[in-house]
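Participant: Below: sequence and its predicted model.
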Amino acid sequence: MNIKKYLYLSFGVLFSQAAAAGSFAETFEGAPKLNLNLYVFAADVDGSIGKGNAKYDVDQPFKETVKELDESYMAHVDLSKGKWGIYADRQMVKTSQDRQAMHLPVAVHTKLEQNSYGAYYQAYVSPELTAKNQPKLIVEPTIGVHRTEAKAALAVLNQSAETEASWNEFFWGSRFKYNFNSPWNLASEVTFGAENTHSAQAYLGYRIPVFDRALNVRAGYRYFEQDYKSSNFHWEIRQHGPVIGINLPIF
């Protein structure tokens, strides 16, 4: 499939609504808003990693990931003004494993960094408002770039082997938000990548007043799948599980 085709289509969706508004400058009206999201992804991981004739099958439930976790952090920053917004999402996970294979001690170290950078446009804002004067439904088409960096090291006795790969991938999709006439709210996102990456997530949130801010505590579920091939490297991984996090408006 031609990536340029999807670029043109996605940009067309974003800008057609802005053009219909009459004045492009009007779509930027309003005070800027900055939101910080911190979350924990309790992911089960399965799939396979292959390089050349070597292939490693992955089947790791969340409880095993926690035992072997060295370092992990996940954050999402969102900056918007008017109907437009940009965001950055970063995940980093490092694990270490000590196992036995053919009665020999085996040490496996992995590091996975996944970064997403995107932009969105509020293509539809419901005219119906909640008791808090918020739109009930908001639809935001989005486009951006995924960057994945994967590293793995295997050590058996005095022998070691390392492999690493990194790639960029254009993605497109949409975000949806729904506010109830109460502190409860819903949010979801579906995206598709040019390199066979699929992502879907949905959250139920509850807003809690904290000084002059509304802290949004959220819980939901996320599914993330990648199938990337380059030369003799093949990365086919699925991550799925519950997500717990907070959304804090900075300004």
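Facilitator: On my side now, so go ahead.

Participant: From here on, just use CA atoms for contacts and neighbour counts.
Facilitator: Noted.

Participant: how about the helices in this protein?
Facilitator: 3-20, 62-67 (DSSP state H).

Participant: I'd like the ones you listed as JSON lines, with distance to residue 176 and mean neighbour count appended.
Facilitator: Below are the helices of the chain laid out as JSON lines (distance: least, C-alpha to C-alpha, whole Å; neighbours: other C-alpha atoms under 10 Å):
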{"stretch": "helix 3-20", "distance to residue 176": "15", "mean neighbour count": "14"}
{"stretch": "helix 62-67", "distance to residue 176": "28", "mean neighbour count": "14"}
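
Participant: For the ones you listed, give me TSV that also has distance to residue 130.
Facilitator: Shown next, in TSV, are these (distance: least, C-alpha to C-alpha, whole Å):
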stretch	distance to residue 130
helix 3-20	24
helix 62-67	38
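
Participant: how about those, which one is nearest residue 169?
Facilitator: Among those, the nearest to residue 169 by C-alpha to C-alpha is helix 3-20 (9.6 Å).

Participant: Run through the residues that contact residue 74.
Facilitator: 38, 39, 40, 89, 90, 91, 92 (C-alpha atoms under 8 Å, 6 or more residues apart in numbering).

Participant: ok, how many other residues are close to the residue nearest to residue 65 when sequence neighbours are not counted?
Facilitator: For residue 65, ignoring the flanking residues on the chain, the nearest one in space by C-alpha to C-alpha, 6 or more residues apart in numbering is residue 95 at 7.5 Å. By the criterion of other C-alpha atoms under 10 Å, residue 95 has 18 neighbours.

Participant: try this one next to it:
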Amino acid sequence: MIVSPVCCCCFGYSLVALGMALASRQELSPPTSRSGSFSYSERIGGAAIADDPGEVADHEIGLRIRTTILAAGAYYRIYDQLLGGETVFGDTRQFTIEPTVGLRWTKLQAKADAGFIGLDKSADWLDPFIGVRLSTDLTDRWNLSGEADIGGFDTGSKLAINAQAYLGYRTEMFNHPTMLRVGYRYLSQDFETGDFSGNRFKWDVTQQRPVIGLSMRF
């Protein structure tokens, strides 16, 4: 089995605010698997979103929202087409299709600060999701991959949509095979809940940003 950790740094403009995110991904999969292989993956991500301060009754109000996302799932390779030749890592070039199913946990922490008083609120929920992953080796060095899933189904959020695409380049770093990646990620979540006092909380947010990262094989 090969363990391929991926560490990504995400940045860019969110529809909510300018934010920064950190994400990591780990996968367990056979090195030269063919159609019908079963694998497991997990993804951890976090982001801090800070809105510009506003003013209410001549008092400056600051708002900071921190999101933490953990996703784990399994995917099954249903299609594997050999493209001929090998990658620079010695693997067979191929095009693959892998349906996936899993769970995504989201936690929000919000802090409002008016100087003389502060307020902290938090919420978390768990969404099931189903989706598909695609990957194709363009050349012995270049790879194009993408994945998309839909979830929520009124179990956690009403609806959650996640999509991402990456262009990868195979090279070597510290004497280890390495894939450098650049891409784009889209995440939309529609979540609503209430508490015992009748107050409602609604998180209907779309975030999208470019992504850069790498994976290293040990």
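Facilitator: Okay, I see it. If you're wondering where the values come from, they're calculated on a predicted model, not measured in any experiment.

Participant: Pull the contacting residues for the residue nearest to residue 65 of the first structure.
Facilitator: Residues near residue 95 of the first structure by C-alpha under 8 Å, 6+ apart: 65, 68, 69, 70, 71, 109, 110, 111.

Participant: The same query, at a cut-off of 10 Å, please.
Facilitator: Residue 95 of the first structure is in contact with 65-72, 108-112, 152, counting by C-alpha atoms under 10 Å, 6 or more residues apart in numbering.

Participant: How about residue 96 of the first structure?
Facilitator: Here residue 96 of the first structure is in contact with 65, 67-71, 107-111, 152-153 (C-alpha under 10 Å, 6+ apart).

Participant: same check, this time on residue 162 of the first structure
Facilitator: Contacts of residue 162 of the first structure (C-alpha under 10 Å, 6+ apart): 108, 109, 110, 151, 152, 153, 154, 155.

Participant: residue in the second structure matching it?
Facilitator: With TM-score structural alignment as the criterion, the equivalent of residue 162 of the first structure in the second structure is residue 120.

Participant: Also residue 174 of the first structure?
Facilitator: Aligning on TM-score structural alignment places residue 174 of the first structure opposite residue 132 in the second structure.

Participant: so what's that match closest to, chain neighbours aside?
Facilitator: residue 99 (4.1 Å).

Participant: can you tell me which residues contact the one you found?
Facilitator: The contact partners of residue 99 of the second structure, taken as C-alpha under 10 Å, 6+ apart, are 74-79, 130-134, 147-149.

Participant: okay if I get those residues as a markdown table plus distance to residue 158 of the second structure and neighbour count?
Facilitator: Compiled in a markdown table, those are given as follows (distance: C-alpha to C-alpha, whole Å; neighbours: other C-alpha atoms under 10 Å):
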| residue | distance to residue 158 of the second structure | neighbour count |
| --- | --- | --- |
| 74 | 22 | 18 |
| 75 | 24 | 21 |
| 76 | 26 | 18 |
| 77 | 29 | 20 |
| 78 | 29 | 14 |
| 79 | 31 | 16 |
| 130 | 15 | 18 |
| 131 | 17 | 18 |
| 132 | 20 | 18 |
| 133 | 23 | 20 |
| 134 | 26 | 17 |
| 147 | 21 | 19 |
| 148 | 17 | 20 |
| 149 | 14 | 20 |
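
Participant: export the residues you listed to a markdown table and tack on distance to residue 92 of the second structure?
Facilitator: Formatted as a markdown table, the contacts of residue 99 of the second structure follow (distance: C-alpha to C-alpha, whole Å):
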| residue | distance to residue 92 of the second structure |
| --- | --- |
| 74 | 23 |
| 75 | 20 |
| 76 | 19 |
| 77 | 16 |
| 78 | 17 |
| 79 | 15 |
| 130 | 28 |
| 131 | 25 |
| 132 | 22 |
| 133 | 18 |
| 134 | 16 |
| 147 | 21 |
| 148 | 25 |
| 149 | 27 |
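
Participant: Since that was my last question, I'll sign off now.
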